[in-house]
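next comes the sequence, and after it the predicted model I'd like to discuss.
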Amino acid sequence: MNSSSKVASTIVKTAAPIMLGAAVYAFGLLYFIIPNQLMEGGVTGITILLNYAFNIPIFLTTLLLNLPLFLLGWKVLGGRQIAYTGVGIGALSLFLWLFERMIDAGWIVTFSTEHDFILASLYAGVTLGLGLGIVFRFGGTTGGVDIVARILGRKFGWSMGQIILAVDVIIIGASLLYIPREKILYTLVAVFISSRVIDFIQEGAYAAKAFTIISDDAPQIADLITAEMDRGVTLIPAIGAYSKQAKYMVYCVVSRQEIRRLSQLVKSVDAKAFVIISDVHDVHGEGFRQT
């Protein structure tokens, strides 16, 4: 297999799961969230509010709101970091449109309840978390606030988590104008369950992971991480107990969305590198939370 075929194969193997995750997420929105007048955070929350207030199809507002953010992200962050976000945005808009047509045609009967909203919020959280977890695991996002958070994080060093949380609070708070308070409380249940499922899919309960990489090509790996991911890297001198040879270890902390990307970069330089991935309970500094 030549290099172009390998690149095409890698793109397909990454884009297909992102599209699958976007489909699951879109299904959860239309099957559980909207029929029960629940909410969601981020740009998706804005699209849902517009749907409640003016009955605008959410596939349309999802595309229109995310398109300028995507173009801004492409300019500021670069094509390599934002490419799979474009796949996520496009797939989400497509599947929202497709499922809306199927619901209108009666091919899908949504889950709507008058009393058991806790069941609706639980299943909504699981479905949305599963979809987003798959998207994140393969290096994509569904756009929106994630792009804004990355840009502000790079410009000002603000934590992505803090930015996303602040926007979610504003949007969910604004939804009080259109839906009852108890629906907001059920929404918070769905958001909490969704976050736990995302963590489970990502194989970790924390927002960051520490990589310790032992390789004879450690300097090259460190340079590649710095160039491709814009993450700080530390080279730690070490001596092999068996070989007695001096070498370096690479230490780097990344967000959960970047786990797969960093693993791929390491393998591209040294397929036999010894890699340790550890949970990080709290991270302070550039690219994470500032103290």
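Yes, it's here. Nothing here was measured: the structure is a model prediction, and the numbers come from that model.

going forward, measure contacts between C-alpha atoms and count neighbours the same way
Fine.

now residue 286: how far from residue 175?
33 Å (CA to CA, to the nearest Å).

correction: residue 195
For residue 195, the distance to residue 175 (CA to CA) stands at 20 Å.

higher neighbour count, those two?
The residue with more neighbours, out of residue 195 and residue 175, is residue 175; 24 against 19, by other CA atoms under 10 Å.

count the residues that sit near the residue lying closest to the more buried one once chain neighbours are set aside.
Take residue 175 and drop its neighbours on the chain: the residue closest to it by CA to CA, 6 or more residues apart in numbering is residue 49, 6.6 Å away. The local packing of residue 49 (other CA under 10 Å) involves 27 other residues.

structure two is appended below for comparative analysis:
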Amino acid sequence: MVNRVARITTIFISSILIGFAFNMFLLSHKVLSGGVSGIAMILGLLTSINSGTLIFLLNIPIFILGWMKLGKRFVTISLFSVAVTSISMGIIPIAKISEDPILSSIFGGVLVGIGTGLIFRAGGSTGGFDIVSMVLTQKKELPLGTLLFGMNAIVVFVSGFIFTWDLALYTMASIYVTGRVIDAIHTRHIKLTLMIITSNGDEVKEKLLSNLVRGITVLDGEGAYTKEKRRVLITVISRYELTRVKHMVAEVDPHSFINITQTIEVMGYFRRT
């Protein structure tokens, strides 16, 4: 219960931080964020509609897709994050903290990266292209980072054609800084090997297989002291998926034992989600 409250609090504060960065550093200089948020910012700058409202509306069809493909819990947390960010953008005024667009792009990108990275670590996402990319990588072996870069590039080019190419370059710098900070906080590229020892092997296996696109090796085990029969499940996941996996295993078997080790290299087929 304490961990759940801590995660929700982290997502809540981080989402407000993202809204603050959008309004006080980026939108005030017509600098955009990446993904769906960037598209919403473009529409917000061209119309009288608040960008926060547009972020929420544009994410609705994406959340419906994620609900069907990625699971209810993950999408619910992500929906909460986007809703808090949207509301905070409607409350926080759009004002310039710095008159320098370069400094605003960098510091805005840092704050967005911190907020997004913490949300990832808490088991959620900021919606948008993150969810789209995760759904696409379930079907084909495509690197998530490459997909996100390609989608964000669209925002940069649209920004250049609609506004100025200087603003497009500021946007590119902000997106780059955001990505670097997210990687530093969340380290999604790190692979982990999990050894799950449980008395409910079949149930845990089915839970993981229905929510992850990962292979699982199942071994028979026996407690040295208790002589009880156990199942040993071995799988390799990305750091991005760790929080979800721990909660799924705990739901089925709260008394399971999980050994988590960092994987140096993976040879063979591995989906890079």
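On my side now, so go ahead. From a predicted model like this one, the values you see are computed outputs, not experimental measurements.

re earlier: aligned to the residue nearest to residue 175 of the first structure, what sits in the second structure?
Aligned by TM-score structural alignment, residue 49 of the first structure pairs with residue 42 of the second structure.

and the helices in the second structure, which stretches?
2-21, 35-46, 51-69, 72-91, 101-121, 129-139, 144-162, 165-186, 201-211, 242-252 (DSSP state H).

so how far is residue 100 of the second structure from the aligned residue in the second structure for residue 169 of the first structure?
Matched by TM-score structural alignment, residue 169 of the first structure corresponds to residue 153 in the second structure. Look at residue 153 of the second structure and residue 100 of the second structure: by CA to CA, they are 23 Å apart.

which one of the two is surrounded by more residues?
residue 153 (18 against 11).

still on that earlier bit, how about the helices of the second structure in CSV, adding distance to residue 225 of the second structure?
Listed next are the helices of the second structure as CSV, based on distance: least, CA to CA, whole Å:
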stretch, distance to residue 225 of the second structure
helix 2-21, 31
helix 35-46, 53
helix 51-69, 42
helix 72-91, 37
helix 101-121, 36
helix 129-139, 41
helix 144-162, 44
helix 165-186, 38
helix 201-211, 19
helix 242-252, 23
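
what's the closest of those to residue 262 of the second structure?
Nearest to residue 262 of the second structure among these is helix 242-252 (11.4 Å), distances taken as CA to CA.

quick one: buried residues of the closest one?
Using 16 or more other CA atoms under 10 Å as the test for burial, helix 242-252 of the second structure gives 242, 244, 245, 248, 249, 252.

for stretch 109-123 of the first structure, same thing?
110, 112, 117, 118, 120, 121, 122, 123.

please pull up the equivalent of the last one in the second structure.
Taking TM-score structural alignment, the alignment pairs residue 123 of the first structure with residue 107 from the second structure.

contact partners for the closest residue to residue 132 of the second structure other than its chain neighbours?
Excluding the flanking residues, the one nearest residue 132 of the second structure by CA to CA, 6+ apart is residue 62, at 6.9 Å. By CA atoms under 8 Å, 6 or more residues apart in numbering, the residues touching residue 62 of the second structure are 127, 128, 131, 132.

aligned against the first structure, show me the partner of residue 62 of the second structure.
That one, residue 62 of the second structure, aligns with residue 69 by TM-score structural alignment.

relative to residue 125 of the first structure, how far out is that match?
Here the distance between residue 69 of the first structure and residue 125 of the first structure works out to 26 Å (CA to CA).

kindly report the same for residue 143 of the first structure.
Residue 143 of the first structure is 19 Å from residue 125 of the first structure, where distance means CA to CA.

and if you look at residue 166 of the first structure?
Going from residue 166 of the first structure to residue 125 of the first structure by CA to CA gives 20 Å.

quick one, which of these two is more surrounded?
Taking residue 166 of the first structure and residue 125 together and counting by other CA under 10 Å, residue 125 has the greater number of neighbours (30 against 13).

residues in contact with the more buried one?
189, 190, 191, 192, 193, 194, 195, 197.

at 10 Å instead, please
25, 28-29, 32-33, 40, 119, 131, 187-198 (CA atoms under 10 Å, 6 or more residues apart in numbering).

can you select the buried ones from these in PyMOL?
Restricted to buried positions by 16+ other CA under 10 Å, the PyMOL selection for the contacts of residue 125 of the first structure reads:
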select buried, resi 25+28+29+32+33+40+131+187+188+189+190+191+192+193+194+195+196+197+198
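
any idea how far residue 3 of the first structure is from the residue nearest to residue 175 of the first structure?
Using CA to CA, residue 49 of the first structure is found at 46 Å from residue 3 of the first structure.
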